[in-house]
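Undergrad: no sequence for this one, just the structure:
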């Protein structure tokens, strides 16, 4: 299997359980790995044989900056579902959604949710 990676995209959204998260919002960092057969694209140099990652970025922006969810898990699931539905060449997707500044006490770099859907070898 071949892969396209969109690494550490950053968005501002209003997801979270706490009132201040849905009112003030916060940064989210997103990495997507897309399982795609890239052989034809490599041989033909044709965009139609691959996934336009600019369009994938736009979908991610719409989801993460869109309708607020309580849980990172819900945002990640929506991302995975939409990517698989909207881009038929994608056989699998791995979503790593990071909340760098969650409003919880303690010392840590971030919290994150990672999920994999479809065929991802």
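TA: Okay, I see it. Keep in mind the model is a prediction, meaning the values are calculated, not measured. Numbering: from 1, shown residues only.
Undergrad: drop to CA atoms for contacts and neighbour counts, all remaining ones
TA: Fine.
Undergrad: and stretch 100-110, end to end?
TA: 4 Å (C-alpha to C-alpha, to the nearest Å).
Undergrad: all helices of this structure, in order?
TA: 19-24, 39-44, 53-64, 72-86 (DSSP state H).
Undergrad: buried stuff in the third one?
TA: Neighbour-count burial for helix 53-64, counted by 16 or more other C-alpha atoms under 10 Å, picks out 56, 59-61, 63-64.
Undergrad: got another, please set it beside the one above:
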């Protein structure tokens, strides 16, 4: 058996997430990472139904990033839950969102929220 990892890194999205009304008007650039692991026997490595399709991961990310929320924690959880639902065989899911240049005093490169799920 093998443990396989499928991931998307640095999916760039402009979205309107933010607690303050002005954040939901002007938006911000976000970078999203999603990583899943699962066990496979690797005997059918050319079968897309036996793996996690990163095109589907991208679609989940894109849809959830377009659904404005006040907190990134909500967005991260929604992405993670959709991935778990689509791929019930996965063992771990890690989703992180970075808000680039968050609008606050000082020079801040990014804020970051991450959530990890491990099947028990």
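TA: It's in. Note that this is a predicted model, so its numbers are computed, not measured.
Undergrad: that older thread, JSON lines for the buried residues of helix 53-64 of the first structure, including distance to residue 89 of the first structure?
TA: Output for these, formatted as JSON lines (distance: C-alpha to C-alpha, whole Å):
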{"residue": "56", "distance to residue 89 of the first structure": "12"}
{"residue": "59", "distance to residue 89 of the first structure": "16"}
{"residue": "60", "distance to residue 89 of the first structure": "17"}
{"residue": "61", "distance to residue 89 of the first structure": "20"}
{"residue": "63", "distance to residue 89 of the first structure": "20"}
{"residue": "64", "distance to residue 89 of the first structure": "23"}
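Undergrad: circling back: and the helices of the first structure: which comes nearest residue 106 of the first structure?
TA: Residue 106 of the first structure lies closest to helix 19-24 among the helices of the first structure, at 17.2 Å (C-alpha to C-alpha).
Undergrad: what range does that closest one cover in the second structure?
TA: Under TM-score structural alignment, helix 19-24 of the first structure corresponds to residues 21-26 of the second structure.
Undergrad: next, the buried residues of that stretch.
TA: Going by 16+ other C-alpha under 10 Å, stretch 21-26 of the second structure has these buried residues: 23-24.
Undergrad: residue 38 of the second structure against residue 88, yeah?
TA: No. Using C-alpha atoms under 8 Å, residue 38 of the second structure is not in contact with residue 88; the gap is 9.8 Å.
Undergrad: before we move on, back to that, out of the buried residues of helix 53-64 of the first structure, which one sits closest to residue 26 of the first structure?
TA: residue 64 (10.7 Å).
Undergrad: excluding chain neighbours, what is closest to the closest one?
TA: residue 13 (5.9 Å; C-alpha to C-alpha, 6 or more residues apart in numbering).
Undergrad: now do residue 112 of the second structure
TA: residue 98 (4.4 Å).
Undergrad: what's the neighbour count on that neighbour?
TA: By other C-alpha atoms under 10 Å, the residues close to residue 98 of the second structure number 20.
Undergrad: for it, what are its contacts?
TA: 30-32, 110-113 (C-alpha atoms under 8 Å, 6 or more residues apart in numbering).
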